[in-house]
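S.K.: sequence plus predicted model, see below.
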Amino acid sequence: MFRLIRTVGIIIGYAALATTKLQHMKNQKERLPTVHVQDTYITMMAKKWAGRILDSADVTVEVTGHNVNDDKPVLFISNHEGNFDIPVLVHAIDKPFGFVSKIEVKDIPFLDEWMMQLNCIYLDRSNRRSSLQMIKDGVASLKEGHNLLIFPEGHRSKGQGLQEFKAGGLKIAKSAGVDIVPVAISGTAALMEKYNSKRMVPGHVKVQLLDPVPATVFNDHSLDEVGQLVRARIDEALRS
């Protein structure tokens, strides 16, 4: 329980501290030459935040695969095990990225402004129009040169195995004309979800960055087929 309280304190406290630096960072960002460089600069603070969370929870992260860090925008598609997925992925992936988050996160103190700077997108699962707007916002973000990460399962699996993928999010990649980078993450559910979020335990997490699926895949395959292809690659990686 103490580890959980300490980690939550770090999440909120570090976000509050970082917010005091936000205006300066925004001013500095505007002087940088490209979207990729600007996003990389802003993400430095997010990576420090993620590292402190993982250290406080005594979590180690193993990253395998090819971490591409060029300026070509991509859509990351990852399975979704637990609450620690975001800090682990921010720590593990070199490319800066925004992510699709449930609308409830907007109410967490200090985080909303940082979510905006990281080019995150909110989704209200109870509102169908919100899903359509999420797709539009995701396409626009990618076309502007930002990277985006989605969890097509929609909900945390909590270590109960890979769930079915919702193909709707793949419309983002198809409409934006970007490559898809599948990501397999394992071990985060064992840190908290197995104990119903009442306590945390130290652990080891593995992140596998898989070979990109080129944007041209949509020339010959439907959204459902691409979704099945990406899911199969992630499933194979999780079983290896």
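M.R.: Good, I have the coordinates. Numbers count the residues shown, from 1 in each chain.

S.K.: from here on, just use CA atoms for contacts and neighbour counts.
M.R.: Fine.

S.K.: please enumerate the strands of the chain.
M.R.: With strands called from DSSP state E, the chain shows them at 59-65, 74-78, 98-102, 121-123, 148-150, 179-186, 203-209.

S.K.: how about these in CSV, adding mean neighbour count and distance to residue 139?
M.R.: As requested, these are exported to CSV (neighbours: other CA atoms under 10 Å; distance: least, CA to CA, whole Å):
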stretch, mean neighbour count, distance to residue 139
strand 59-65, 15, 26
strand 74-78, 25, 10
strand 98-102, 20, 12
strand 121-123, 21, 11
strand 148-150, 25, 9
strand 179-186, 23, 13
strand 203-209, 19, 22
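
S.K.: so where's the longest helix in this protein?
M.R.: Secondary structure of the chain per DSSP state H: the longest helix is helix 35-56.

S.K.: what comes up buried for that helix?
M.R.: For helix 35-56, a neighbour-count test (16 or more other CA atoms under 10 Å) marks 35-36, 38-43, 45-47, 49-54, 56 as buried.

S.K.: so how far is residue 16 from residue 9?
M.R.: Look at residue 9 and residue 16: by CA to CA, to the nearest Å, they are 10 Å apart.

S.K.: look up how far residue 203 lies from residue 62.
M.R.: Taking CA to CA as the measure, residue 62 falls 11 Å from residue 203.

S.K.: do residue 132 as well
M.R.: 37 Å.

S.K.: and for residue 165?
M.R.: Taken as CA to CA, the span from residue 165 to residue 203 is 27 Å.

S.K.: could you do residue 122 as well?
M.R.: Distance of residue 122 to residue 203, given as CA to CA: 29 Å.

S.K.: does residue 182 really touch residue 77, like I thought?
M.R.: Yes: counting by CA atoms under 8 Å, residue 77 is a contact partner of residue 182 at 4.9 Å.

S.K.: now residue 84, nearest residue through space, not along the chain?
M.R.: residue 188 (5.7 Å; CA to CA, 6 or more residues apart in numbering).

S.K.: how near is that neighbour to residue 105?
M.R.: Residue 188 is 19 Å from residue 105, by CA to CA.

S.K.: likewise for residue 54?
M.R.: Taken as CA to CA, the span from residue 54 to residue 105 is 20 Å.

S.K.: circling back: for the longest helix of the chain, what is the distance to the chain centroid?
M.R.: With CA atoms, centre = their mean, to the nearest Å as the basis, helix 35-56 stands 12 Å off its chain's centre.

S.K.: show me where this structure has helices.
M.R.: 2-20, 22-30, 35-56, 85-92, 111-117, 128-143, 170-176, 223-239.

S.K.: try this one side by side with the last:
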Amino acid sequence: MKYLYYLYQLVVVLPLFLCSTILTALVTTIGCTLGDGHFWGYYPGKLWSQFTIRILLLPVKVEGRKYVEKGQSYVFVANHQGAFDIFLIYGFLGRNFKWMMKQSLRKIPLVGKACEAAHHIFVDKSGPSKIKESYEKAREELKDGMSLVVFPEGARTHTGKMGPFRRGAFMLADELQLPVVPLTINGSFNVLPRQRDGRFVHWHPLRLTIHQPIYPVGKGADNIQTIMSESCQVIKGSLEQE
């Protein structure tokens, strides 16, 4: 059955995924250039993500949408299990947001241009001034209910275990006095394990847990440390033991 699923991916999924990716990138770029960047920067990517997961026949469960309020800006922070974190959050979080992503992703043909047109935020770590520019752009985007999604680990896990968090997202939330919403992702590492059969997707359920917002309890180093520690504990607490 496993090899039949692999064959299905090669014959059916791969051509559909490539075509939908190119179409999504073009629609996003053109739409953001000619029209509302918040609309065209989110909905084509959302549909593309849902389509990708559906054609791979992966079941998805989302919990906790009731905790986020319409019109409120949030900084969402999630554990980073693998590539399918992108599809799960983009397709099923149910909130318009901007990604905070690595500068290197700008180089991906078509996709990088689409992300730039959609005003997603590339983090340039080449120097303090560049990092500051990234935060300034994030500050400009987080208005009128727009939110931000960050992977505070900074990179995908190689082992399936969650790594230590970096302070950047929590410093931004502290500066803007925005609530932080932890997101726990389960199953993404199993869908595309990095140690084995890296070219093929493995069938496995995906689960996205949206936790209650963590509101600032002040401003400064103590608040940053508090919300970072609490976010880490909350996310870890909902991770499934494999």
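M.R.: Now that the structure is in, tell me what you want to look at. Since this is a predicted model, take the numbers as computed values, not measurements.

S.K.: now the helices of the first structure as CSV including distance to residue 207 of the first structure?
M.R.: As requested, the helices of the first structure are arranged in CSV below (distance: least, CA to CA, whole Å):
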stretch, distance to residue 207 of the first structure
helix 2-20, 21
helix 22-30, 29
helix 35-56, 14
helix 85-92, 7
helix 111-117, 23
helix 128-143, 23
helix 170-176, 21
helix 223-239, 9
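
S.K.: middle-most residue in the second structure, spatially?
M.R.: Geometric centre of the second structure, nearest residue: residue 86, 4.7 Å, by CA atoms, centre = their mean.

S.K.: excluding chain neighbours, what is closest to residue 51 of the first structure?
M.R.: Nearest residue to residue 51 of the first structure in three dimensions, chain neighbours excluded: residue 91, at 6.4 Å (CA to CA, 6+ apart).

S.K.: ok now do that neighbour, which residues does it touch?
M.R.: 47, 50-51 (CA atoms under 8 Å, 6 or more residues apart in numbering).

S.K.: could you dump these to JSON lines with distance to residue 72 of the first structure?
M.R.: Putting these into JSON lines (distance: CA to CA, whole Å) gives the following:
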{"residue": "47", "distance to residue 72 of the first structure": "20"}
{"residue": "50", "distance to residue 72 of the first structure": "24"}
{"residue": "51", "distance to residue 72 of the first structure": "25"}
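
S.K.: tell me the one among the residues you listed nearest to residue 147 of the first structure.
M.R.: Nearest to residue 147 of the first structure among the contacts of residue 91 of the first structure, counting by CA to CA, is residue 47 at 15.5 Å.

S.K.: what residues of stretch 84-96 of the second structure count as buried?
M.R.: 84-93, 95-96.

S.K.: tell me which two in those residues are the farthest apart.
M.R.: Going by CA to CA, the pair spanning the buried residues of stretch 84-96 of the second structure furthest: 84 and 96, at 18.4 Å.

S.K.: need the buried residues of stretch 84-96 of the second structure in a markdown table with distance to residue 241 of the second structure, can you?
M.R.: Listed next are the buried residues of stretch 84-96 of the second structure as a markdown table, based on distance: CA to CA, whole Å:
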| residue | distance to residue 241 of the second structure |
| --- | --- |
| 84 | 19 |
| 85 | 18 |
| 86 | 22 |
| 87 | 22 |
| 88 | 20 |
| 89 | 21 |
| 90 | 25 |
| 91 | 25 |
| 92 | 23 |
| 93 | 23 |
| 95 | 28 |
| 96 | 31 |
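
S.K.: show me what contacts residue 113 of the first structure?
M.R.: So residue 113 of the first structure contacts residue 19 (CA under 8 Å, 6+ apart).

S.K.: cool, residue 99 of the second structure as well?
M.R.: 120-121, 148-150 are the contacts of residue 99 of the second structure under CA under 8 Å, 6+ apart.

S.K.: ok, now how distant is it from residue 133 of the second structure?
M.R.: Taken as CA to CA, the span from residue 99 of the second structure to residue 133 of the second structure is 15 Å.

S.K.: now which residue in the first structure aligns to residue 84 of the second structure?
M.R.: When the first structure is aligned by TM-score structural alignment, residue 84 of the second structure is paired with residue 84.

S.K.: pretty sure its match contacts residue 187?
M.R.: No: checked against CA under 8 Å, the pair residue 84 of the first structure and residue 187 is beyond contact range at 9.3 Å.

S.K.: tell me, what's touching those two both at once?
M.R.: With contacts taken as CA under 8 Å, 6+ apart, residue 84 of the first structure and residue 187 have no neighbour in common.

S.K.: now do the contacts for the spatially closest residue to residue 199 of the first structure that is not a sequence neighbour.
M.R.: Sequence neighbours aside, residue 1 is the residue nearest to residue 199 of the first structure in space, at 4.9 Å (criterion: CA to CA, 6+ apart). Applying CA under 8 Å, 6+ apart to residue 1 of the first structure gives the contacts 198-200.

S.K.: quick one: which of the residues you listed is nearest residue 67 of the first structure?
M.R.: residue 200 (29.0 Å).

S.K.: which ones are touching the alignment partner in the second structure of that closest one?
M.R.: Aligning on TM-score structural alignment places residue 200 of the first structure opposite residue 201 in the second structure. By CA under 8 Å, 6+ apart, the residues touching residue 201 of the second structure are 6, 9, 191-192.

S.K.: change it to 7 Å
M.R.: Residues in contact with residue 201 of the second structure, defined by CA atoms under 7 Å, 6 or more residues apart in numbering, are 191-192.

S.K.: fine by me, thanks again.
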